[in-house]
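S.K.: After the sequence you'll find the predicted model.
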Amino acid sequence: MTDPKLIEKAIKGDDGAFLLLMKQHKEQLYRTAFLYLKNEADAVEAVQEVTFRAYRSMRKLKEPSYFSTYLIRIMLNYCNDQVKRQKKTMINGELAASASKSDSYEYMEIEEALSRLEEKYQKVITLKYVHDLKIKEIAEFMKCPESTVKTWLTKGLSLLRQQLDEKGGNSHV
């Protein structure tokens, strides 16, 4: 949990406080970017761009307790824009972005299965299990009722399990 006083200092323009906050969230932001962009260099660039955007608009943050959600929203918006841009640069029917490499075959299977789900299912699963957000926070983030988030989460996990079972993978999801 991030110290609310540190966030308040950053909102008031304390560069040192902002830097500390970004160091605390750097790994989480990188993982999110890598999950979407599937490329180490693009993920690092995304973290840099999100840091800049967060710094530029930090004073607009009204509620310090939403700082993590604020960063995640900026990251997801940036990643969605980048993915759309990548899709526009198709060469011979394949994305120009290179596929991710992972040490874990199981992780690659889950990542591949997750990428085949509808975007709403991908988002709720990522926000819940990668960012460890509560259902209420996800609902606020996605601007929908909590019951909808619960439904999407249940349905998304079920579809994810089905895909992994069909491939003969482990359904540890």
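M.R.: Perfect, I can see it now.

S.K.: C-alpha from now on. contacts and neighbour counts both.
M.R.: OK.

S.K.: Next, the residue nearest the centre of the chain: secondary structure please.
M.R.: Centrality entry for the chain: nearest residue to the mean C-alpha point is residue 32, 3.8 Å, by Cα atoms, centre = their mean. Following DSSP: H, G, I helix; E, B strand; the rest coil, we place residue 32 in the helix state.

S.K.: Can you give me the distance of it to residue 142?
M.R.: When Cα to Cα, to the nearest Å is the yardstick, residue 32 and residue 142 sit 16 Å from each other.

S.K.: do the same with residue 107
M.R.: Counting by Cα to Cα, the gap from residue 107 to residue 142 is 26 Å.

S.K.: So those two - more neighbours on which side?
M.R.: residue 142 (16 against 11; other Cα atoms under 10 Å).

S.K.: give the contact list for that one.
M.R.: If you count contacts by Cα atoms under 8 Å, 6 or more residues apart in numbering, residue 142 has none.

S.K.: Could you check how far residue 168 is from residue 10?
M.R.: For residue 168, the distance to residue 10 - Cα to Cα - is 48 Å.

S.K.: neighbour count winner among those two?
M.R.: Using other Cα under 10 Å as the criterion, residue 168 and residue 10 rank with residue 10 on top: 21 against 9.

S.K.: The more buried one and residue 17 touch, don't they?
M.R.: Yes: Residue 10 is within contact range of residue 17, at 5.1 Å (criterion: Cα atoms under 8 Å).

S.K.: hold the first one in mind and look at this next one:
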Amino acid sequence: MISEEEQNLIKKAKEGDEGSFEALILSCKGKAYNLALRYVKDEQDALDVLQESFIKIFRHLDKFKEDSKFETWVYRIVVNTCYDSLRKNKGRQQERPLAIREEEEGGELELPDNQPLPEDVLLNREHSSYLLQCLERIPEEHKRIVVLRDVTGLSYEEIADTLECSIGTVKSRLSRARQRLKEVYISGKT
């Protein structure tokens, strides 16, 4: 569960030590941002969600019961804030696919080129784009669990804590969600 070091940081943060709070947040900021980005699909919106989440965390730190990892509690708040943001912006939100960034090329130094062939890069991009489109076509509950496990890489335990359900429920929901995603994926390919 929680390490002794994390318990000390939480205790100090609850007592008002800003440095301890900052250390706790920095330990999970990157993963929390990636999680937000997967939900809201825009870098600026993800940063806004993250900022709003961190404000909520700071204000409600005293409510953290320490029965799960701090980062799991943070992810739960980020996911809920993402849903709040998506609901607020539903009417004005446009379809914005996640961009897949290309590697930047370096200077004059000659190194062996281990990069994939341009054709392979294009095929991977098309596949990723299609997979993201399919993900948008499955029910929200299914999308949520696939994103948490397969995109963000959270463990079953972290997902169970985030969604406040049992590990068995996570596994069964994930199985159904993957099956539904597979059906949507295959039906669009034919």
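M.R.: Now that the structure is in, tell me what you want to look at. Fair warning: this is a prediction, and the values are worked out from it, not measured in the lab.

S.K.: Drop the TM-score for these two in here.
M.R.: The TM-score (TM-score structural alignment, normalised by the length of structure 1) is 0.79; 164 aligned residues with a Cα RMSD of 2.6 Å.

S.K.: How much space separates the residue nearest to the centre of structure 1 from residue 131 of structure 1?
M.R.: 8 Å.

S.K.: Overlap in contacts, these two.
M.R.: By Cα under 8 Å, 6+ apart, no residue touches both residue 32 of structure 1 and residue 131.

S.K.: In contact with the closest residue to residue 98 of structure 1 other than its chain neighbours, which residues?
M.R.: Spatial nearest neighbour of residue 98 of structure 1, excluding adjacent residues (Cα to Cα, 6 or more residues apart in numbering): residue 39 at 6.6 Å. For residue 39 of structure 1, the contact set (Cα under 8 Å, 6+ apart) comprises 97-100.

S.K.: Can you tell me which of these is closest to residue 69 of structure 1?
M.R.: The closest of the contacts of residue 39 of structure 1 to residue 69 of structure 1 turns out to be residue 100 (Cα to Cα; 25.6 Å).

S.K.: Now check the closest one against structure 2: what is it aligned to?
M.R.: Residue 100 of structure 1 maps onto residue 98 in structure 2, with residues paired by TM-score structural alignment.

S.K.: mind listing what its match touches?
M.R.: 38, 41-42, 129.

S.K.: next one: residue 71 of structure 1
M.R.: Residue 71 of structure 1 neighbours (Cα under 8 Å, 6+ apart): 29, 50, 54.

S.K.: do you know how far the last one is from residue 5 of structure 1?
M.R.: Remark: distance between residue 54 of structure 1 and residue 5 of structure 1 (Cα to Cα) = 17 Å.

S.K.: which one of these two has more residues nearby?
M.R.: Between residue 54 of structure 1 and residue 5, counted using other Cα under 10 Å, residue 54 has the larger neighbour count: 20 against 11.

S.K.: got the contact list for the counterpart of that one in structure 2?
M.R.: In structure 2, residue 54 of structure 1 lines up with residue 57, judged by TM-score structural alignment. Listed by Cα under 8 Å, 6+ apart, the contact partners of residue 57 of structure 2 are 74, 77.

S.K.: Which strand or helix spans residue 57 of structure 2?
M.R.: helix 43-59 (DSSP states H and E).

S.K.: about what we covered before: now, among the contacts of residue 71 of structure 1, which is nearest to residue 154 of structure 1?
M.R.: residue 29 (24.8 Å).

S.K.: Can you report how many residues lie near the closest one?
M.R.: 26.

S.K.: How many residues are close by residue 56 of structure 1?
M.R.: 10.

S.K.: superposed on structure 1, where does stretch 70-78 of structure 2 end up, distance-wise?
M.R.: Compared with structure 1 after fitting, stretch 70-78 of structure 2 has a mean deviation of 1.1 Å; criterion: mean Cα distance after the TM-score superposition for structure 1.

S.K.: Which residue range of structure 1 does that stretch align onto?
M.R.: With TM-score structural alignment as the criterion, stretch 70-78 of structure 2 aligns to 67-75.

S.K.: Give me the distance between the residue nearest to residue 75 of structure 1 when sequence neighbours are not counted and residue 146 of structure 1.
M.R.: Nearest residue to residue 75 of structure 1, sequence neighbours excluded (Cα to Cα, 6+ apart): residue 50, at 5.9 Å. To residue 146 of structure 1, residue 50 of structure 1 is 27 Å away according to Cα to Cα.

S.K.: higher neighbour count, these two?
M.R.: More crowded of residue 50 of structure 1 and residue 146, by other Cα under 10 Å: residue 50, with 24 against 17.

S.K.: Okay, the more buried one and residue 73 of structure 1: tell me how far apart.
M.R.: For residue 50 of structure 1 relative to residue 73 of structure 1 (Cα to Cα), the value is 10 Å.
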